[in-house]
Every structure is written in C-alpha cells, then in structure tokens.
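*Asks:* attaching a predicted model along with its sequence, questions to come.
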Amino acid sequence: MLRKAKNVRSECIRPFFHEGKNVVIRWEFQFEWLDGSITEIEEMAYQIWKEDKIHKEQFFYDPKQFIPKKRDV
C-alpha cells in the first residue's frame, strides 16, 4: 500500500490511554497518492503489552474513510 503513496503523514492524538498492560492510541493519517488524491483516516489502536514489547495489537477504523478525495488546487 505504501508504494502507491507519494507521501504519508501520521500524528498521535493525545492523550493516549493505558491501564496496566492495556494501551489505546488515537491516530490520524493522511495519504497523498501518486495520482494527487488524498485519503485521511482516523484509527484507534488497542495494544496489549508484555514486558517492553507489544504482545497483541488490533486496529479500529471506519472503512468509508479509505475512499480517496480529489485534492483542492
């Protein structure tokens, strides 16, 4: 997927939440595709940590966000 993108921007939206070994992080991504269109998505990442590494991770998002939009010039 990244090969189809000219540029990808990501930002962690604070605060992130953690309770013991469970972590939830909200992300915003902007993909600028080779054809000039853009896709902006918001994602929630749920992680379970074991020691100092991610043991399990699951992502949640609205799939309708993946529809590219033409860029305003």
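*Replies:* Thanks, I have the structure now. Numbers count the residues shown, from 1 in each chain.
*Asks:* drop to CA atoms for contacts and neighbour counts, all remaining ones
*Replies:* OK.
*Asks:* what's the neighbour count on the nearest residue to Pro68 once chain neighbours are set aside?
*Replies:* Counting by Cα to Cα, 6 or more residues apart in numbering, the nearest residue to Pro68 once its immediate chain neighbours are dropped is Thr39, at 4.7 Å. Using other Cα atoms under 10 Å as the criterion, Thr39 is surrounded by 17 other residues.
*Asks:* before we go on, here's another structure to hold up against the first:
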Amino acid sequence: MAVSLYSMLDAPQTSGGGPTLQRVRSFLARVEQQDYVGAIMHFYHADASMQENMNEPRCGRDALLANEMEIVLRYGNMPVRKVERFAVNGRLVFINWQFEIALPSGGRCLFDEIAMQVWDGDRIRSERFYYDPAQLGR
C-alpha cells in the first residue's frame, strides 16, 4: 500500500498544527544521542506509521519499536552525524539523516536518507524515508 504525501496530510488530526522548532530540535537531539527507541516512545503517536521508500508502511508505535530494536540488533551501534539540514513547514518536517553503519564485512558505510514526517501537534503521525538501498550493499 503506497501512501502519498496528500493522503498523509489528509490524515485525521487530533491536536491541530505542527510542532514548534524547539520540539523538532529536541527530536533531532534525541536521535543524535542514538536513543532511537526513546525517540519513538516520546515523539511518535501511538498509531503512527513509518515507510521505507515504496515498501509497505509499518503501523502502530509497537510495530515501530519492534522494527527499531531489530535494526539495532542487526547493525549494532549506528552513530548519526549531527543534522545540518532540516526544514519545517507547518505539519511537514524534512530531515537529511546520515548514519554510519557497520557492515558484516567489518567495514563501515555512510547511509544517507531523507525523512519526510507529518506531525500532528507535538508528535509524529507518519514518516517516510527516501534513500538508495544500494548504499547497504557497499
């Protein structure tokens, strides 16, 4: 099931507009501290969704947490570089994440992605990641 930007924006709102700049910066700081699970717990709605490229979205905070824990187990410590590029436009937030991922070969690669988030009040309602999957095969 592909989710378009328009359908994401049309999702029901419970608390109104988008986040404050301070709230977005708090979210960025939490992820930069590599507290990925804590970021999901404190910044996502209980019925939030995440989608990787054109894959089916994961729905519900419990599913998001389970997937994040699986990623941490698979790749271990994934340092994230300080976010230097992000944009906030009402309910929409765009972030350019850059993670350093340990490869099974023992090397490391830079994983560069764009996240598009739709916020509902001070929490994320939906998030979609855009990246080149070939980055993981380097």
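*Replies:* Nice, thanks for sending it over. Small disclaimer: the values here were computed from a predicted structure and weren't measured.
*Asks:* coming back round to it: which residue lines up with the residue nearest to Pro68 of the first structure in the second structure?
*Replies:* Residue correspondence to the second structure (TM-score structural alignment): Thr39 of the first structure is matched to Cys109.
*Asks:* surely that match forms part of a strand?
*Replies:* Yes - in this structure, Cys109 of the second structure lies within a strand as judged by DSSP: H, G, I helix; E, B strand; the rest coil.
*Asks:* how about it, what does it touch?
*Replies:* Shown in contact with Cys109 of the second structure (Cα atoms under 8 Å, 6 or more residues apart in numbering): Glu100, Ile101, Ala102, Leu103, Gln135, Leu136, Arg138.
*Asks:* gap between the last one and Phe111 of the second structure?
*Replies:* Read it as Arg138 of the second structure. When Cα to Cα, to the nearest Å is applied, the distance between Arg138 of the second structure and Phe111 of the second structure equals 10 Å.
*Asks:* compare these two (neighbour count), which wins?
*Replies:* Under the criterion of other Cα under 10 Å, the comparison of Arg138 of the second structure against Phe111 puts Phe111 first, with 18 against 11.
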